[in-house]
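Engineer: Fold the following, please.
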Amino acid sequence: MPEVDSKGPVENRCYTLTHSDFTGKLFLSVGLNFDKKAISGLYTRLMRDEVLAEWLKDKNDYSLHIYCHVSGGIILGTAGWRDSIFRRELPLVLKCFCKGDKALFDANPKLGDSPIFVHFNSSKTKYKKVEQWGTPKDYL
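Structural biologist: Here you go, the predicted structure:
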């Protein structure tokens, strides 16, 4: 993955969070692109339980965008079931992103006040939503 360090860059900084159903361990990759290797395995492509995130800049302000795949394509589980799991685990996921890149927030304290937008991606209108989930300071 292209290099990033604790200070930046912030814009287009990407996070890929995966986990092992066998060990329960979480794995976070940080780079200038999403970690395609981490999400390209057959099991991961079927489960689609990875969570992606990226920093986007609008004029002078940054926002952190989180992407959860609720439904669409060939995946295991109904949209309602997957939506409830993502929502239940989202506080832990947001802590992983924020604490896993804490050095970035230490080097750029203003980022702690940036809004977090969670994109629940779904082929079903009922579950396709974008919601604000606080700021990184809420999860550090």
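
Engineer: drop to CA atoms for contacts and neighbour counts, all remaining ones
Structural biologist: Will do.

Engineer: Can you give me the buried ones in the host helix or strand of residue 98?
Structural biologist: In this assignment (DSSP states H and E), residue 98 forms part of helix 79-100. For helix 79-100, burial by neighbour count (16 or more other CA atoms under 10 Å) applies to 79, 82-83, 86, 90, 93-98, 100.

Engineer: Specify which member of those residues is nearest to residue 19.
Structural biologist: Within the set of the buried residues of helix 79-100, residue 93 lies nearest residue 19; the separation is 10.5 Å, counting by CA to CA.

Engineer: From residue 58, how far off is the closest one?
Structural biologist: When distances are taken as CA to CA, to the nearest Å, residue 93 and residue 58 turn out to be 24 Å apart.

Engineer: Likewise for residue 133?
Structural biologist: Applying CA to CA, the value for residue 133 to residue 58 is 18 Å.

Engineer: Which of those two has more residues huddled nearby?
Structural biologist: Taking residue 133 and residue 58 together and counting by other CA atoms under 10 Å, residue 133 has the greater number of neighbours (17 against 8).

Engineer: At which residues are the strands of this protein located?
Structural biologist: Listed in chain order, the strands found in the chain under DSSP state E are 14-19, 26-31, 51-58, 61-69, 116-121, 129-132.

Engineer: Could you dump those into TSV with distance to residue 105 added?
Structural biologist: Compiled in TSV, these are given as follows (distance: least, CA to CA, whole Å):
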stretch	distance to residue 105
strand 14-19	15
strand 26-31	14
strand 51-58	12
strand 61-69	12
strand 116-121	14
strand 129-132	19
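
Engineer: how about this one, so we can line them up?
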Amino acid sequence: MSTFYPDKLSVEYLDGTAAANPVIPRRYTLTHSDLTGELFLNIGIHYALDKINPLRDEVLGEWKQYGGFFCFYVYLYVDQGEQTLSVSAKRNEIFRRELPLALTAIRYGDRFLFNKYPHLDQASLIIQFMSAYPQFAKQENWGTFQRFTTKI
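Structural biologist: Modelled structure (predicted):
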């Protein structure tokens, strides 16, 4: 996993979303620059579709509520259009390696929400790896955000 540097994270609140509300709907679009290592987190009631690039290497997330319990869903596009099995395998490997950094960035970037609603740190993280290849198309529970807090 890459190291998280808070000074490399830019956060932008979009369309009716503020630092500590609402919880639902609340959607996250996390993109990055390969050149600078900067991370860009957009938080809104909709995904920041204008930030999504053709490579589809962004991390999308949203809060969902079931009864009185919250879950955080993450969507990762392992395939980028028509590509070979080996390319999908490499992208799957990269997503898995870098996902802890992405989750740490989301948790840190939305820390004001977590400060207001500390129970969100206990919400299950459900990761949806989306792929046309069955060996990569998986849904996994990655624990809770508590694993991805940073003391900075």
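
Engineer: re earlier: comparing the helix holding residue 98 of structure 1 with structure 2, how large is the average distance?
Structural biologist: After superposition onto structure 2, helix 79-100 of structure 1 lies on average 0.4 Å away from the residues it aligns with, using mean CA distance after the TM-score superposition for structure 1.

Engineer: residues in structure 2 matched by that helix, start to end?
Structural biologist: Residues 88-109 of structure 2 are where helix 79-100 of structure 1 lands when matched by TM-score structural alignment.

Engineer: what do you get for stretch 123-134 of structure 1?
Structural biologist: Aligned by TM-score structural alignment, stretch 123-134 of structure 1 corresponds to residues 132-143 of structure 2.

Engineer: Name the residues that touch that stretch?
Structural biologist: Counting contacts by CA atoms under 8 Å, 6 or more residues apart in numbering, the residues outside stretch 132-143 of structure 2 that touch it are 78-79, 85, 88-89, 92, 124-131.

Engineer: Now do the buried residues in that stretch.
Structural biologist: Judged by neighbour count (16+ other CA under 10 Å), stretch 132-143 of structure 2 contains these buried residues: 132, 136-137.

Engineer: likewise stretch 119-128 of structure 2?
Structural biologist: Neighbour counts over stretch 119-128 of structure 2 (16+ other CA under 10 Å) mark 120-121, 123-128 as buried.

Engineer: and that stretch, how far from the chain's centre?
Structural biologist: Offset of stretch 119-128 of structure 2 from its chain centre (CA atoms, centre = their mean, to the nearest Å): 11 Å.

Engineer: Likewise for stretch 4-11 of structure 1?
Structural biologist: A distance of 17 Å separates the centroid of the chain from that of stretch 4-11 of structure 1, by CA atoms, centre = their mean.

Engineer: What is the end-to-end distance of that stretch?
Structural biologist: 11 Å.

Engineer: Where does that stretch end up in structure 2?
Structural biologist: When stretch 4-11 of structure 1 is aligned against structure 2 using TM-score structural alignment, it corresponds to residues 17-24.

Engineer: Can you list the neighbours in contact with that stretch?
Structural biologist: Around stretch 17-24 of structure 2, the neighbours that count as contacts under CA under 8 Å, 6+ apart are 13, 26, 43-45, 63-64, 110, 112-114, 116.

Engineer: out of those residues, who's nearest residue 53 of structure 2?
Structural biologist: Each of the contacts of stretch 17-24 of structure 2 was checked against residue 53 of structure 2 using CA to CA; the closest is residue 43, at 17.1 Å.

Engineer: is it true that the closest one touches residue 16?
Structural biologist: No: with contacts defined as CA atoms under 8 Å, residue 43 of structure 2 does not count as touching residue 16, sitting 9.7 Å away.

Engineer: And residue 121 of structure 2, what's its match in structure 1?
Structural biologist: Counting by TM-score structural alignment, residue 121 of structure 2 lines up with residue 112 in structure 1.

Engineer: Name the nearest of the buried residues of helix 79-100 of structure 1 relative to residue 47 of structure 1.
Structural biologist: Nearest to residue 47 of structure 1 among the buried residues of helix 79-100 of structure 1, counting by CA to CA, is residue 82 at 10.0 Å.

Engineer: Residue 67 of structure 2 maps to what in structure 1?
Structural biologist: Match for residue 67 of structure 2 (TM-score structural alignment): residue 59.
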